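J.: Predicted model follows, preceded by the sequence.
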Amino acid sequence: MVNTVRYARVFGGAVAILVGVSGCAGSAEPCAGVGVVTQVGVFFAQDGYDGLAGASVRLCAHGRCVKDRIPAEDVTSVNLPLPDGIGPDLGTVRFRVTRKGSTKPFIDASTDKRLSHQSDGCGGGAYNGALAFTKEGGLTATVPKSVSDAWIKQVRTAASRRA
């Protein structure tokens, strides 16, 4: 159930962003300003790690943190909402993973991240950004194509199972 909600939220948010950007910008109709969220997220590619289902994941930036459990999946997305009005200079993002039953993180990585402005196509928008963590590359301020492709495939596969 948690995975279903997570996939629906992520997929729904992506659709809302696409509709907001494409629908409002080209329309003569009044704009609803739908779609963009101020946040930072990490795509965690679990390839090369065993037994992470149920592990704790913590993402911190701009004096805020979010904590969650890792589901049994190939790529996990962890998102941290940020305050509206934040600018592009986010600063340091810290990503930690602690195995179930342990108190010490076995992954503890940080990097600086600059956010990008995403327009809602209606005169507004928000700053957001994505990072990735892979066993080979550690925490990177950009998402490699292989990780984003794996994430998209995972979301589509989950959606087709429910259809």
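T.: Arrived safely.

J.: Could you use CA atoms for every contact and neighbour count after this?
T.: Will do.

J.: Now find how far off-centre the longest helix along the chain is within its chain.
T.: As assigned by DSSP state H, the longest helix anywhere in the chain is helix 2-25. In terms of CA atoms, centre = their mean, to the nearest Å, the centre of helix 2-25 is set 12 Å apart from its chain centre.

J.: Neighbours of the nearest residue to Val19 once chain neighbours are set aside, how many?
T.: Using CA to CA, 6 or more residues apart in numbering and skipping the chain neighbours, the partner closest in space to Val19 is Gly35 (7.4 Å). Residues near Gly35, counting by other CA atoms under 10 Å, number 21.

J.: Wait, Gly35 touches Ser22, no?
T.: No - between Gly35 and Ser22 there is no contact under CA atoms under 8 Å: 10.6 Å.

J.: Grab the nearest non-local neighbour of Gly48.
T.: Lys135 (6.5 Å).

J.: also this one, for the comparison:
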Amino acid sequence: MTRPRVLVGVSTLLMTVSACGSSQACGGVGVVAGVGVYVVHEGYGDLAGASVELCAKGKCVKGRLPDADITIVNLPLPDDVGPDIGTVRLRITRRGADKPLVDASAEKKLTHQSDGCGGGAYNGAFAFTKEEGLTANVPKSVSVAWYRQVMERATAEPTSSASS
């Protein structure tokens, strides 16, 4: 078999066994099951370096909060998770502290996000603010502030270490 025929054969095989089994790409490649929390730092002073823990369905993710106005903490869940995940718990502990500054819980049903090919995953977003605590709805003001923060960082001047 000649090299071009092998490449065409491999391409055809990949299209056949890929997401939809057609030549059209699936729109939701990368849809993952999980929950995310927009953590608004305002009202807590400096939270940079504080430990953060997000738990749901017996799974937890731990990390440190960066120096930012808003942080998104994501917890991937198994692909077979359904809409009912029970309680989502968020804990934030300042660096060097023994007790959490924040220990909040909330519940919500997750939403199914299609992958455009007959599959998909359940996921959902929460928000945490000093005024409202952990809520199952992300206020528009929080998502707008997050977007603004991302755009400011994307258009910021590179640091001297990044430009060398």
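T.: Perfect, I can see it now. These numbers were taken from a predicted model, which means no experiment stands behind them.

J.: Okay, helices next: where are they in the second structure?
T.: Ranges of helices in the second structure, per DSSP H, are 3-17, 140-155, 160-163.

J.: Tell me where the first structure has strands.
T.: Applying DSSP state E to the first structure gives strands spanning 39-45, 56-61, 64-69, 75-81, 89-98, 107-114, 116-119, 125-134, 138-140.

J.: corresponding residues in the second structure for the fifth one?
T.: The reference is to strand 89-98 of the first structure. Alignment of strand 89-98 of the first structure against the second structure: residues 84-93, by TM-score structural alignment.

J.: Mean distance between the matching stretch and the first structure after superposition?
T.: Between stretch 84-93 of the second structure and the aligned residues of the first structure, the post-superposition mean distance stands at 0.4 Å (mean CA distance after the TM-score superposition for the first structure).

J.: In the second structure, which residue is most central in space?
T.: Here the mean C-alpha position of the second structure is nearest to the C-alpha of Asn74 (CA atoms, centre = their mean), at a distance of 4.0 Å.

J.: Alignment lookup: that one to the first structure.
T.: Here Asn74 of the second structure is matched to Asn79 in the first structure, going by TM-score structural alignment.

J.: which ones are touching that match?
T.: Gln39, Val40, Gly41, Val42, Leu59, Val66 (CA atoms under 8 Å, 6 or more residues apart in numbering).

J.: Ok, Ala56 of the second structure next?
T.: Taking CA under 8 Å, 6+ apart as the criterion, Ala56 of the second structure is in contact with Leu75, Ile85, Gly86, Thr87, Val88, Arg89.
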